[in-house]
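# sequence and predicted model, in that order:
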Amino acid sequence: MSDYSRYVAIGDSQTEGVGDGDDLTGLRGWADRLAEHLAAANPGLTYGNLAVRGLRTRQIRETQLDVALALRPDVATVMAGMNDLIRPSYDADAVSTDLEAMFAALTSAGATVATCTFPDIGMIAPAARPLRARVVDLNERILRLAQTYDVRVVRPDLHPVTTDPRIWAVDRLHASPLGHERIAAGMAQALGVPGFDDAWTTALPPLGRPPVLSRAINESRWLATFLAPWVARRVHGRSSADGRVAKRPALLPMTGDRSAG
């Protein structure tokens, strides 16, 4: 493993940490957890997290990339694309262009960069099954770009555990605390952090399948509680990013507690 001293994370809600804590008590998330792992192996590590929920790939590139470069990271993570993919206006080529620009700029600046593919969202939320082909295509694009720019890649799409409902928050859009823990461990393995291997891919103990009626009720509740409000925001031109700023816009030392944010 390289010696890392400055870690910067850019991205959207997953990197911000939504699903792991809340806005009242604070969000932790996989990037904070990864920073803790990096700091354990690199005392003195500083960490910045520029991610803001709701942002599309172009917005991440436009609002976070230059700030990240100015912080001169020697390790960076980029997670983006899902907020584009789930919209009717999705432009795969535009997302690829923006991802390539971020990978190219960060690696050219000397940073070791890590990213990840996306799991089968149709297994997580049945309503998203029509988007499966988009996910497969986006993953292939990420892998090609990663090979071109020597970016480390975590592959959730290869491991069934990443669609286990316990890995996901109740909204099925964000990882649960356990999911964030697994992502952080996968990133740590990709970055060569001592003590991390493929244990993050291990299946969870079997979970009994709920009765058909319970599944139908849960699906209806999810549609009403999470999907409908998301659609309403899109119709009215609102975003969960409205009024949000990065939780950790500067490089700060790790404090030694369980929340780096």
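Done, it's in.
# going forward, measure contacts between C-alpha atoms and count neighbours the same way
Will do.
# so where do the strands sit in the stretch 1-150 of the chain?
6-11, 21-22, 26-27, 46-49, 75-79, 112-116 (DSSP state E, counting those that start in this stretch).
# show me where the stretch 151-261 of the chain has helices.
With DSSP state H, counting those that start in this stretch, the ranges of helices along the stretch 151-261 of the chain come out as 177-190, 212-222, 228-235.
# okay, pairing it with this:
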Amino acid sequence: MSGSAYLRYVALGDSQTEGLGDGDDVRGLRGWADRLAEQVARHSPGLRYANLAVRGRKAGQVRAEQLAPALAMRPDLATVVAGVNDVLRPSVDLDEVVGHLEAMFAALTAQGATVATLMFPDVGRITPLARPVGRRVLALNERIREAAGRYDVVVAETAAHPVATDPRLWSADRLHAGPLGHARIAAAVAQSLGLPDSDDSWTRPLPVDGARASALRVVGAELRWAGTFLGPWLGRRLRGRSSGDGRQAKRPTLLPVASSTGYTSPAV
């Protein structure tokens, strides 16, 4: 059904699909999945869209909590993006992670849905302190790509272009895309699906920023990031807590897609 009209789109995943970094919990979160739904709806006016993603969820939790509700909605388009919360842990079984993703790919495609996923950028290029995680992310990408190939899952190669690690695409926490990053992800998935009006403009680099930070400023920025974001994250891990504790999906049922979310979408 790639490139065709869709009637029911369901997004499964974690904080990136929920939309963290694009809006906030007061105004509401938008995110790449919402943006993709808006693009699909421009050519499929009857589209209904559900977003089951919840921040902090690992791949096994996405499968356990979101797959059955997604299947009950009988989507003809689904996106499945998870695994980063797994590789952020110091001990992770990548085969187990991809096993959960592959089970979701299998169940959704068996029901007739077009399924799309995406590749994760090397987080070590976004923040030097995350370099050990970056290697695990790249290994996860390779396994996801193989699993996707077994089920004809569409893969948006969002990590294949240098712009993916441009800091201007990322929010202050460096774990979630900012508005411009979410816009680029949506454009990448749209092109991979062959949607009308999609193209490769999302791959193009941003204008050159002539300002270069000194080594001292870079070190200072890393220390501020560690204190503001890394420290609290580690604290939650040590306490066995998650940012998604007690949270529910922001859009748990299929609803018509509004033409605008109420604030301006950045150019991609």
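Okay, I see it. The shown structure was predicted, so the numbers you read here are calculated from the model rather than taken from an experiment.
# tell me the most buried of the helices of the stretch 151-261 of the first structure?
helix 177-190 (a mean of 23; mean count of other Cα atoms under 10 Å).
# give me the mean distance between the longest helix seen in the second structure and the first structure.
Scanning the second structure for the helix with the most residues, using DSSP state H, yields helix 131-150. Its aligned residues in the first structure lie a mean 1.1 Å from helix 131-150 of the second structure after superposition (mean Cα distance after the TM-score superposition for the first structure).
# buried set for that helix?
Of all the residues in helix 131-150 of the second structure, those buried under the rule 16 or more other Cα atoms under 10 Å are 133-134, 136-138, 140-141, 143-145, 147-148.
# before we move on, the earlier item: tell me which of the strands of the stretch 1-150 of the first structure sits nearest to residue 170 of the first structure.
Nearest to residue 170 of the first structure among these is strand 21-22 (12.8 Å), distances taken as Cα to Cα.
# next, the mean deviation of that closest one compared to the second structure.
After superposition onto the second structure, the mean distance of strand 21-22 of the first structure to its aligned counterpart is 0.3 Å, using mean Cα distance after the TM-score superposition for the first structure.
# chain neighbours aside, what residue packs nearest to the residue opposite residue 187 of the first structure in the second structure once aligned?
Matched by TM-score structural alignment, residue 187 of the first structure corresponds to residue 189 in the second structure. Spatial nearest neighbour of residue 189 of the second structure, chain neighbours left out: residue 156 (5.3 Å); criterion: Cα to Cα, 6 or more residues apart in numbering.
# can you tell me how far that neighbour is from residue 65 of the second structure?
Remark: distance between residue 156 of the second structure and residue 65 of the second structure (Cα to Cα, to the nearest Å) = 24 Å.
# between these two, which is the more surrounded one?
Neighbour totals were compared for residue 156 of the second structure and residue 65, and residue 156 leads with 22 against 16 (other Cα atoms under 10 Å).
# which residue in the first structure aligns with the more buried one?
Aligned counterpart of residue 156 of the second structure in the first structure: residue 154 (TM-score structural alignment).
# residue in the second structure matching residue 137 of the first structure?
Aligned by TM-score structural alignment, residue 137 of the first structure pairs with residue 139 of the second structure.
# actually residue 164 of the first structure, not the one I wrote
Residue 164 of the first structure maps onto residue 166 in the second structure, with residues paired by TM-score structural alignment.
# run a quick neighbour tally on the nearest residue to its match once chain neighbours are set aside.
Nearest non-adjacent residue to residue 166 of the second structure, counting by Cα to Cα, 6+ apart: residue 126, 7.3 Å away. Residue 126 of the second structure has 18 neighbours, counted by other Cα under 10 Å.
# kindly report the same for residue 24 of the second structure.
Residue 24 of the second structure has 11 neighbours, counted by other Cα under 10 Å.
# how far away is the aligned residue in the first structure for it from residue 16 of the first structure?
Aligned counterpart of residue 24 of the second structure in the first structure: residue 22 (TM-score structural alignment). Distance, residue 22 of the first structure to residue 16 of the first structure, using Cα to Cα: 11 Å.
# now do the closest residue to residue 57 of the second structure other than its chain neighbours against residue 72 of the second structure, distance only.
Leaving out its chain neighbours, the residue that sits closest to residue 57 of the second structure by Cα to Cα, 6+ apart is residue 14, at 5.3 Å. Distance, residue 14 of the second structure to residue 72 of the second structure, using Cα to Cα: 20 Å.
# over to residue 83 of the second structure?
23 Å.
# and the residue mapped onto residue 62 of the first structure from the second structure, how many neighbours?
Counting by TM-score structural alignment, residue 62 of the first structure corresponds to residue 64 in the second structure. Residue 64 of the second structure has 13 neighbours, counted by other Cα under 10 Å.
# residues contacting the counterpart of residue 79 of the second structure in the first structure?
Aligned counterpart of residue 79 of the second structure in the first structure: residue 77 (TM-score structural alignment). Listed by Cα atoms under 8 Å, 6 or more residues apart in numbering, the contact partners of residue 77 of the first structure are 8-10, 113-115.
# what does residue 82 of the second structure give?
Going by Cα under 8 Å, 6+ apart, residue 82 of the second structure touches 13-14, 57-59, 62, 101.
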